[in-house]
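In: Pasting the sequence and the predicted model now:
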Amino acid sequence: MFDPDKAAKIRAGQGFIAALDQSGGSTPKALRLYGVSEDRYASDAEMFDLIHNMRERIVRAPAFTGDKVVGAILFEQTMDREFEGHPAPVYLWEQRGVVPFLKIDKGLEETANGVKLMKPIPGLDATLERARAAGMFGTKERSVIDAADAAGIEAIVAQQFDVGRQVLAHDMVPILEPEISIGMNDKARAETMLRDAILRHLDDLPVGQEIMLKLTLPEEAGLYAPLVDHPKVMRVVALSGGYSRDEANARLARNRGVIASFSRALTEGLSDAQDDAEFEAALARTIDSIQAASVAD
C-alpha cells in the first residue's frame, strides 16, 4: 500500500507540489529562461548536467522544505542522480520533507480529435518497480487537450485512467494530467467536458483506490470542486500552463482545495547569474506566494 507518512503529507500538507520534471524537449527552454544559452553546452549530457545543477540549487535552498513544498515531480534521470550526495528521492523526503513523484510519460502523439494522447511508455512496469524501490511515492503522466471534442476528451481520459491503473498496481499514486491548452476559444466548455468525463471514470475505480489530478486552472472558479471532494481523489493540483506566476496564483486562489504544481511559474525570476543570496531570496518569495495561493480558502 502507499507509504502512509508520504500519503499524509500529500493529503494534509499546507503547501504545493514543485514540478522539476523538464525532459529533453523542454530543457533547452527552461535553461534559456534561467539564463543558460545553448552555447553553454555541446551535448545532451552537458545540457542535463546544467539542468540538474539548477534543480539541485532549488531543492537545497532554505525555503524549499515540506512546510510549504509538499511534493516534487522529477524527471527519470533526476531520480537516478544525487542531491547533496544523497539519492535524489531520499534527499527530498529525508532531508527536506518533500514527497517525490516521477514523470513517466514519453511525449505526445500527433493531434487526433482535438487531443494529443501519450505515446506508448515502454518498460513501464520495470520503471515503476525501480521507482518504488527508490522511494518514489507516485507518478505524473501528461497529455494535452486542444479542442472541446467529446470523442477526443473521452479518449484522453480513458488513456490516463488506463495508465493510472497500471501505476496503482505497483502501490504508487498516479497524478493524471490531461492538460487543457490555455489559448483555446472554447476552453471553458472543454473544462466542463473534462470534469464530467473524469467523474465517470472515477466511478469505475474500485473503492479504496485513490488517484491525483493535475489540471489547467479553470475559467469558472470552483469548477473542479466535485473532484476535490471525491473520495477517490487524494488531491487536485493545478499546472500554471503558460500563465504568469501572478495570474496563475490569482486563478489558483479562487479554487478551494486545489494546490499548485507549477514548473515555469516556479522558476520565473531565477537566474544562473544570481549569487546564492539573491537566488535563495527570490525563490523564497516565489514559494511564499505560491503556497499562499494554494492554501487560500
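Out: Sure thing, it's come through. Residues are numbered from 1 along each chain as shown.
In: going forward, measure contacts and count neighbours with C-alpha atoms only.
Out: OK.
In: name the element Arg195 belongs to?
Out: Take DSSP states H and E as the rule and Arg195 turns out to sit in helix 187-204.
In: let's bring in a second one:
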Amino acid sequence: MEYEKQLQRIKNGSGFIAALDQSGGSTPKALENYGVSSADYDNDEAMFDLVHEMRARIMTCDAFDSERVLGAILFEDTMEREVNGKPTANYLWEDKNIVPFLKVDKGLAEKMSGVQVMRPMPNLDLLLDKAKNYPVFGTKMRSVIYEPSADGIELVVQQQFDVAKQILSKGLMPIVEPEVDINSAKKHDCELLLKADILRNLERLTDDHQVMLKLTLPEESGFYQALVDHPKVLKVVALSGGYSRSEACAKLKQNPGMIASFSRAFTEGLSRQQSDDEFAETITTSIEEIYQASKV
C-alpha cells in the first residue's frame, strides 16, 4: 500500500531527490564542507553523530518540503537513527511526504578496465530486509566509469542490473547509478557506450519490472531522452558529480525529463556555524534553484 503511494509520488510528483547518503569514505569531506574539521571528532561514532546532526537540520527545515523535494537517499546509519523522535525514513514519509531511499553499496572496488565496479555485497539481502521494516521505497548503488572501455562499461552495467534484480525481488525500487566521471577526457565516448549497454539491459528486464537511473549530466543536451521515455524506467535522475550547483542546474535544464539527485551541489554553502535563519535561507535558495532546474 505505502509502496504504491510512493511509486505514484515518484512517477507523477514534481521536484527532485536529495542525496543525503555520504557514507564512511565520503563523510569527512561532507563534514569539512559543512565547517566541521576532523579535529572536531576522534572516532567514527562521533563523526556519524555530527553528520546526522547536519542531515536532521536539513530535513527538519521548513524549506525541505514535499512541494519541491520528492525523495531523499539515506545512508544505513541514518536510516537507523531518529529525526524528531521518529526513525528517519518514517519521519520523511509520514511527516514530510518525502519518499525515502537507501544507499546499499559498500563502496568501490579497485580501478580496472577504466572503471570501478562495486565491492561485493554479501549481506545485501539482510540489509534489504532491514529496509523493509521502514517505509523505504527504493535503493541506490554507485559504480564509476573513467574511460570508454567497452569491456569495463559492460561489466559495470551488468553488475548494476544483476543487483537491481535482487533488489526488485525484495519488492524495492533500485536506482542504478553508473556514474561517468566528469573529468574523463573522453566523457561523451563513455556515455555512448553506457547508453547502449543500459538499453540492452532494460530489454532483458521482465515486463512488470522498472528501475530508476542515476546518471552524470551528459555532454550532449537531451542525450538520455530514450532512457527518460523508456517504459521500464520509472525516472532518470542526475548526479552533480563535482559540478557546482549553478553548473549542474544549467546542465540539467538542457535535459528535459531528468530531475536532480544532487549531494554536494545540494548542500553547497551550508555551514554548522550559520544561525538557524542563515541556514534556512541558504537551504531555501538551494532547494528552489534545483527544483526549478528539475521542472524543465
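Out: Thanks, I have it. Here the structure is a predicted model, which is why all the values come from computation and not from measurement.
In: Relative to the second structure, what is the average displacement of the helix holding Arg195 of the first structure?
Out: For helix 187-204 of the first structure, the mean deviation from the second structure after alignment is 0.5 Å (mean CA distance after the TM-score superposition for the first structure).
In: And the contacts of that helix?
Out: Contact partners of helix 187-204 of the first structure, identified using CA atoms under 8 Å, 6 or more residues apart in numbering, comprise 147-150, 153-154, 157-158, 161, 180-181, 218-220, 223-224, 227, 232.
In: Buried subset of those as a ChimeraX selection?
Out: The buried subset of the contacts of helix 187-204 of the first structure, as determined by 16 or more other CA atoms under 10 Å, is captured in ChimeraX by this line:
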select :147,148,149,153,154,157,161,180,181,218,223,224,227,232
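In: What residues does Asp105 of the first structure make contact with?
Out: With contact taken as CA under 8 Å, 6+ apart, Asp105 of the first structure is in contact with Met118, Lys119, Ile121, Lys140, Glu141, Arg142.
In: now do 6 Å
Out: When the contact criterion is CA atoms under 6 Å, 6 or more residues apart in numbering, the partners of Asp105 of the first structure are Glu141.
In: now the one 3 residues further on
Out: The neighbourhood of Leu108 of the first structure, defined by CA under 6 Å, 6+ apart, consists of Lys116, Leu117, Met118, Lys119.
In: got it, and Gly269 of the second structure?
Out: So Gly269 of the second structure contacts nothing (CA under 6 Å, 6+ apart).
In: Identify the residue nearest Leu108 of the first structure in space, chain neighbours excluded?
Out: The shortest distance from Leu108 of the first structure to any residue other than its chain neighbours is 4.6 Å, reached at Met118 (CA to CA, 6 or more residues apart in numbering).
In: distance of Leu239 of the first structure from Tyr224 of the first structure?
Out: Relative to Tyr224 of the first structure, Leu239 of the first structure is positioned 14 Å away (criterion: CA to CA, to the nearest Å).
In: so what sits against both of those two?
Out: Common neighbours of Leu239 of the first structure and Tyr224 are not found (criterion: CA under 6 Å, 6+ apart).
In: From the rest of the structure, what touches stretch 82-90 of the first structure?
Out: Under the criterion CA under 6 Å, 6+ apart, residues Glu56, Met79, Arg81, Pro100, Gly135 lie in contact with stretch 82-90 of the first structure.
In: and the end-to-end length of it?
Out: Start-to-end, stretch 82-90 of the first structure (CA to CA) is 9 Å.
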